[in-house]
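Undergrad: here are the coordinates; sequence isn't available:
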């Protein structure tokens, strides 16, 4: 493809959520690997306060290095705006006191945002209003999948196996804390206390006794006023990567992989284990499961993807219990996407290299219309 005919891709990252730096690290991987002969890349950063800014097309600038996390800042940088409507696909740069400048049309958006205000349907709704194709799930699937409460309700309604849980809303915690604590105790111990609408294991606490519960809920509430508490499920943690089918073909899945936490510093697969202790975690792929269990994981991964009306990509996480039961834990519509993240690694080992996976996702987005579908 000639340089003039390349597809123009806006790579969008950063954002207002607690996963801002993880999003930057994801962008570092994609910027380094995307096919530059096929795509003209327009990197767009979103600051922690929500401004869109033009940023450096320098993958190393956005990596997590020696424990130092990257951040999109807006100092001395033109702000960017995306006009709404079918004719609004030109990015516009503006600064106080200056005439806005059009930066040219964008063909497709690759949103590499994790968590609220990016992965939860808010950004997807804006892109729908702008009439711009984008990678990944639409408004409803993004919103439902981000909220672990409603995700579990949809999966249960579809007859898919989920574990016991309870939800504590902000109002419930403020008005009837004792009843909320009692509902949690009914789950048994230990439990996992989580922000309902967050990812990357941020704000999660494993609680072994009633005495530590209130503090764990407050930890989760620092990230989200709505908290979900899940009963611990004895079993192995396995993951399956799902990719939308092309031209009405069924969704595709990889063989499942297994997360193995090898360091005693981590009681579970927490935030630091995911992003700052690569030597303490390994991916066993394919997971050593009975043939029937492997088939069941793959079947349930696609069924979960379809039940939530997902598009593009998703990673589905499971527990495989000692009795051979497969339980759906959750689905991520924008899983970690660095070259070393579990989702790309599973596809890489399945024969779809990282660069080709990015191309596949962009082309899926270009084939999909915006609006009702």
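TA: Noted; the coordinates are in hand. Since the model is a prediction, treat every value here as computed from it, not as a measurement.
Undergrad: from here on, contacts and neighbour counts on C-alpha atoms
TA: Noted.
Undergrad: distance between stretch 58-67 and the chain's centre?
TA: In this view, stretch 58-67 has its centroid 20 Å away from the chain centroid, taken as CA atoms, centre = their mean, to the nearest Å.
Undergrad: swap that for stretch 15-33, sorry
TA: Distance of stretch 15-33 from its chain centroid, counting by CA atoms, centre = their mean, is 11 Å.
Undergrad: buried residues in that stretch, which are they?
TA: Within stretch 15-33, the residues scored as buried using 16 or more other CA atoms under 10 Å are 15-31, 33.
Undergrad: helices of this structure, residue ranges please.
TA: Shown for the chain, the helices assigned by DSSP state H span residues 20-33, 122-129, 139-146, 148-157, 170-175, 177-185, 213-221, 271-275, 291-307, 342-349, 354-367.
Undergrad: out of the ones you listed, which is closest to residue 235?
TA: helix 291-307 (13.0 Å; CA to CA).
Undergrad: helices or strands up against the closest one?
TA: The helices and strands touching helix 291-307, judged by 3 or more CA pairs under 8 Å, 6 or more residues apart in numbering; DSSP states H and E, are helix 148-157, strand 236-243, strand 252-253, strand 313-320, strand 326-332.
Undergrad: what does it rub up against?
TA: Applying CA atoms under 8 Å, 6 or more residues apart in numbering, the external contacts of helix 291-307 come out as 154-155, 158, 160, 240-242, 251-256, 311, 314-316, 318, 324, 326, 328, 331.
Undergrad: presented hereafter is structure B, for comparison with structure A:
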């Protein structure tokens, strides 16, 4: 077992301190809270000290008590970080990794140094390179991909551009920018003309199925674009692919090793379950009508190709730590990459941990592996 002990200036060993950061300003705030609840329940408290920090919807960083129960996402509870807690200030100097707590009427106090940040943030203002850039400025280690990979992985448009340039097959799509929409809606929708219906209309930089619509006719296109624009003014319209969605979890290799890939998995939305596709409710709130299968029942050659493409996608973006790659296995036997998620859903019931569990790496050990990867990688340019 690898040693987790850190040293102080007096060379006394101590446990690594992990700042678990969650919540955030995106529409995936509640999902991030649920992810944090899962991690805080499973992390080895004998091996790590944790500092739980929530980010409210308006961007306040606050110290929380670390109780996972209020952060769980259920049909009757939507968790949210309150902005009225003790404020937390993150250092932006390479010579100081100490967090400072600010409370009204109190003298600022130090929380001490943090060795690594686990940014359990989904969507814009967290998964998109923003918090990664802030941590890079301070030379603070963190779990997951760096600035460029996070930003490109968050933007479905540029993600597909990178994949195509690397020879990774992707499905047909069209992009509608805010400027195009404001200038001429009709012309913007004409760009979708090269696609055949049904199509999926999505915010270009959102996740957790937020703002996604399946559109079966041109008459419904404008309304679907407006729904997507509530989450992001840049919209991507993807060709509906006939086939099955097969997923693969990726872990960074150790040292110079190639990325590690899990058994492939499949989410089956059963007919009559009330979900036309794998939407937000199916992902997080409804246990009926959705079956998660891992390993997916596909031919060995398809499983091997999905795993190969998942590793290639991880490398093409320059990812670090973790990612989940979603592919289509078409009726004609082809495999296409749909997208990559650089901070995938990470509750114990999410596909990413479940695929690794099926591959032999349980949830607590997966958390430990990610923290160890982050603690051993260099800061700065790499």
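TA: That came through fine. None of these values were measured; they are calculated from a predicted model.
Undergrad: and the TM-score between them?
TA: Here the TM-score for the pair of chains, by TM-score structural alignment, normalised by the length of the first structure, is 0.98; 372 aligned residues with a CA RMSD of 1.3 Å.
Undergrad: I'd like the helices and strands packed on helix 291-307 of the first structure as TSV, with mean neighbour count appended.
TA: Converted to TSV, these look like this (neighbours: other CA atoms under 10 Å):
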stretch	mean neighbour count
helix 148-157	18
strand 236-243	25
strand 252-253	20
strand 313-320	24
strand 326-332	22
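Undergrad: nearest approach to residue 373 of the first structure belongs to which of these?
TA: From those, taking CA to CA, the stretch that ends up closest is strand 313-320, at 17.2 Å.
Undergrad: which residue in the second structure lines up with residue 333 of the first structure?
TA: Counting by TM-score structural alignment, residue 333 of the first structure corresponds to residue 342 in the second structure.
Undergrad: and the gap between that match and residue 205 of the second structure?
TA: The gap separating residue 342 of the second structure from residue 205 of the second structure is 12 Å, by CA to CA, to the nearest Å.
Undergrad: now do residue 255 of the second structure
TA: 31 Å.
Undergrad: could you do residue 171 of the second structure as well?
TA: Applying CA to CA to residue 171 of the second structure and residue 205 of the second structure gives a distance of 18 Å.
Undergrad: again with residue 159 of the second structure
TA: 10 Å.
Undergrad: next, name the residue at the spatial heart of the first structure.
TA: For the first structure, the residue nearest the mean C-alpha position is residue 334 (2.9 Å; CA atoms, centre = their mean).
Undergrad: residues near the aligned partner of residue 197 of the first structure in the second structure, how many?
TA: Mapped onto the second structure by TM-score structural alignment, residue 197 of the first structure lines up with residue 205. A count of nearby residues for residue 205 of the second structure, using other CA atoms under 10 Å, gives 23.
Undergrad: these two touch, right, residue 205 of the second structure and residue 126?
TA: No: the pair residue 205 of the second structure / residue 126 is not scored as a contact, 11.5 Å apart, by CA atoms under 8 Å.
Undergrad: ok, residue 82 of the second structure - how many residues close by?
TA: Considering only other CA under 10 Å, residue 82 of the second structure is surrounded by 16 other residues.
Undergrad: do the same with residue 223 of the first structure
TA: 19.
Undergrad: check the one 3 residues further on too.
TA: One way to gauge burial is a neighbour count; for residue 226 of the first structure, by other CA under 10 Å, it gives 23.
Undergrad: how about it, what's its match in the second structure?
TA: Using TM-score structural alignment, residue 226 of the first structure pairs with residue 234 in the second structure.
Undergrad: would you check that that match makes contact with residue 204?
TA: Yes: using CA under 8 Å, residue 234 of the second structure is in contact with residue 204, at 5.6 Å.
Undergrad: which residue in the first structure aligns with residue 24 of the second structure?
TA: So, by TM-score structural alignment, residue 24 of the second structure is matched to residue 15.
Undergrad: thank you, goodbye.
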